[in-house]
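Engineer: generate a structure from the sequence data that follows.
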Amino acid sequence: MSAYSSLSRRAFGSMLLASTAAACAPRVPEMPVPTAPQFLPEYPPLRDAGYDLPAIPIEYTQGINRRMEGVYTGEAPRGSIDVDPYAKFLYHVKMDGTATRYPVGVGRQGRTLSGLATIQLKKAWPGWTPTANMIRTEPEVYSDFRGGIPGGLRSPLGARALYIYRNGRDTFYRVHGTNDLESIGNSGSAGCIRMFNQDIIHLYNNVTTPMTINIRSEAESLRVDPEYFNRGVELPPKIISADELLGPEAVSSDREPMRDELASNF
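Structural biologist: Next up is the predicted model:
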């Protein structure tokens, strides 16, 4: 995918990997026929911080719901991040006018930040604590976790998080990883921007802070990317019991991430 100059916004949708199928030679029937890959090359199993992250099954990365490279046609400045919560994409806009586009999951309608802000911090394997507003509006989902969950495989923020600030203050919105694969390309979280763990690690390794982030309004999304406006569906909140994340069995099998063994070349 080196011919950036020939790509357009619509061309992003056609940038699919070509697949090849190998057949057995007729005179060696004992050789097994290779099976089709179960994941795309961008989403392999990954060793990170002492954890073995599984590959992203190919069923979740069909069509445009995967990482792609191309010419950026949006309105955010170069050297920034541009998020379209209606088309469910995040763009890392490069200085040369190209961009890496990632599929994302976003908050339900009315629960997503919009406009310009700043990525002020980035953290590997961050811990998570629900905000007071999350506990107040959806106590059945969040109240059991008011004490927080430490960084690691149990954390809802996944492998990495980028922290969004506005006017020097934490907005409590994040760009972060997730194990909820179904949410990518859809809406349903409390408002944060979710990515496949492989994608948030890739983005984390390629951004520096501080960095401008733009979250498109409905009007901007319709103006810039009407083709994919409102793609995906709205999912109900996924309720996980406290025992699953905070119970003795879960805690006993947990361990701190080895932060000096991060996947830096992914």
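Engineer: rest of the way, CA atoms for contacts and neighbours
Structural biologist: OK.
Engineer: SS state for the residue nearest the centre of the chain?
Structural biologist: Closest to where the C-alpha atoms of the chain average out (CA atoms, centre = their mean) is Met195, at 1.0 Å. Classification of Met195 using DSSP: H, G, I helix; E, B strand; the rest coil returns strand.
Engineer: looking at it, it is touching Tyr91, isn't it?
Structural biologist: No. Taking contacts as CA atoms under 8 Å, Met195 lies outside contact range of Tyr91: 12.0 Å.
Engineer: and for those two, which residues touch both?
Structural biologist: Both Met195 and Tyr91 are contacted by Tyr102, under the criterion CA atoms under 8 Å, 6 or more residues apart in numbering.
Engineer: before we move on, back to that, from Leu116, how far out is the residue nearest to the centre of the chain?
Structural biologist: From Met195 across to Leu116, the span is 20 Å (CA to CA, to the nearest Å).
Engineer: one more, so I can put them side by side:
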Amino acid sequence: MSIRSLFALAAIAVTLGGCVTRSDAELNLGPARSTVGPAVAARYAAIDNDKYPIAGIDPDELQPAYVRQLVDYKTDEPPGTVVVDPHGRFLYLVMERGKALRYGVGVGKAGLEFSGTAHVGRKAVWPHWTPTKSMIAREPQRYGKWAKGMDGGGANPLGPRALYLFKDGKDTLYRIHGTTEPETIGKAVSSGCIRMLNQDIVDLYSRVPTGAKVVVR
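Structural biologist: Okay, the predicted model is just below:
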């Protein structure tokens, strides 16, 4: 075989090797997704036995950092306290023995307007929702039709459950609630308070009684 032929074969080999090692972006496959295990995925399956059906979440869309999980957590707060970290995008339910249940959250503008200690003054199942005047002014086409409020249901932005925070006997207007936009968990969002995946707010609602202490960092 001639030297020219050997160089040609080498060039072909390099070309074929390049096809194997091309990046996902070059192949238009998109970024690799982190996956969760079957047990975690099962926590976010559809819920069909509630007043309204709650859609399941595609496991490929779940971000491992923001799914419900038991973590080590050092705090002087007693078990049963809810600690909201709006800047870190997490909510903690303090447990016994230095542990906490950690939930991922999305944080709207109103979620950054209160900090300090409050308590759960009211809980609601499939809560009624009314957009604020500022929301209507900012996006009248989106929110204007709901100026008188929206009853609970699958399209309601508060989702299936809501916790209402009170301080000194007054409503702080701070809410912990579900969402119709699960992709916003872990992010800053344009409106709302503290939003959680619907399966997570249902879980938190079942664990936290009215009167529970809430600390917002």
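Engineer: TM value for the aligned chains?
Structural biologist: Here the TM-score for the pair of chains, by TM-score structural alignment, normalised by the length of structure 2, is 0.75; 183 aligned residues with a CA RMSD of 2.5 Å.
Engineer: contacts only, for the residue lying closest to Val208 of structure 2 once chain neighbours are set aside.
Structural biologist: In this structure, Val208 of structure 2 finds its nearest non-sequential neighbour in Gly80, 7.1 Å apart by CA to CA, 6 or more residues apart in numbering. Taking CA under 8 Å, 6+ apart, we find Gly80 of structure 2 in contact with 93-95, 208, 212-213.
Engineer: show me where structure 1 has its helices.
Structural biologist: 9-12, 132-137, 139-142, 197-204, 218-224, 242-246, 248-252 (DSSP state H).
Engineer: out of the ones you listed, which is the most enclosed?
Structural biologist: Of all the helices of structure 1, helix 197-204 carries the top mean neighbour count, a mean of 23, counting by mean count of other CA atoms under 10 Å.
Engineer: how much does it stray from structure 2?
Structural biologist: In the superposition against structure 2, helix 197-204 of structure 1 averages 0.4 Å from its aligned positions (mean CA distance after the TM-score superposition for structure 1).
Engineer: list the buried ones in the lengthiest strand in structure 2?
Structural biologist: If you go by DSSP state E, structure 2 has its longest strand at strand 116-125. For strand 116-125 of structure 2, burial by neighbour count (16 or more other CA atoms under 10 Å) applies to 118-121, 123, 125.
Engineer: which bit of structure 1 covers it?
Structural biologist: Aligned by TM-score structural alignment, strand 116-125 of structure 2 corresponds to residues 115-124 of structure 1.
Engineer: how close does the matching stretch sit to structure 2?
Structural biologist: Averaged out, stretch 115-124 of structure 1 is 1.0 Å away (mean CA distance after the TM-score superposition for structure 1).
Engineer: name the residues that touch that stretch?
Structural biologist: For stretch 115-124 of structure 1, contacts defined as CA under 8 Å, 6+ apart pick out 159-167, 204, 209-217, 259.
Engineer: show me which of those are buried.
Structural biologist: For the contacts of stretch 115-124 of structure 1, a neighbour count by 16+ other CA under 10 Å gives the buried set as 159-165, 204, 211-217.
Engineer: just those now: which is nearest Leu246 of structure 1?
Structural biologist: Of all these, Leu246 of structure 1 sits closest to Ala159, with 18.6 Å by CA to CA.
Engineer: check contacts around the closest one.
Structural biologist: By CA under 8 Å, 6+ apart, the contact list for Ala159 of structure 1 reads 124-126, 152-153, 176-178, 197, 200-201.
Engineer: in structure 2, which helix has the most residues?
Structural biologist: Within structure 2, and with DSSP H defining each element, the longest helix by residue count is helix 3-21.
Engineer: what about it, distance to the chain center?
Structural biologist: Distance of helix 3-21 of structure 2 from the chain centroid (CA atoms, centre = their mean, to the nearest Å) equals 49 Å.
Engineer: start and end residues in structure 1 for that helix, please.
Structural biologist: Counting by TM-score structural alignment, helix 3-21 of structure 2 lines up with no residues of structure 1.
Engineer: my read is that Val71 of structure 2 contacts Leu101, right?
Structural biologist: Yes. With contact defined as CA under 8 Å, Val71 of structure 2 reaches Leu101; the gap is 6.3 Å.
Engineer: the two: which is more packed in?
Structural biologist: Just comparing Val71 of structure 2 and Leu101: by other CA atoms under 10 Å the higher neighbour count belongs to Leu101, 17 against 14.
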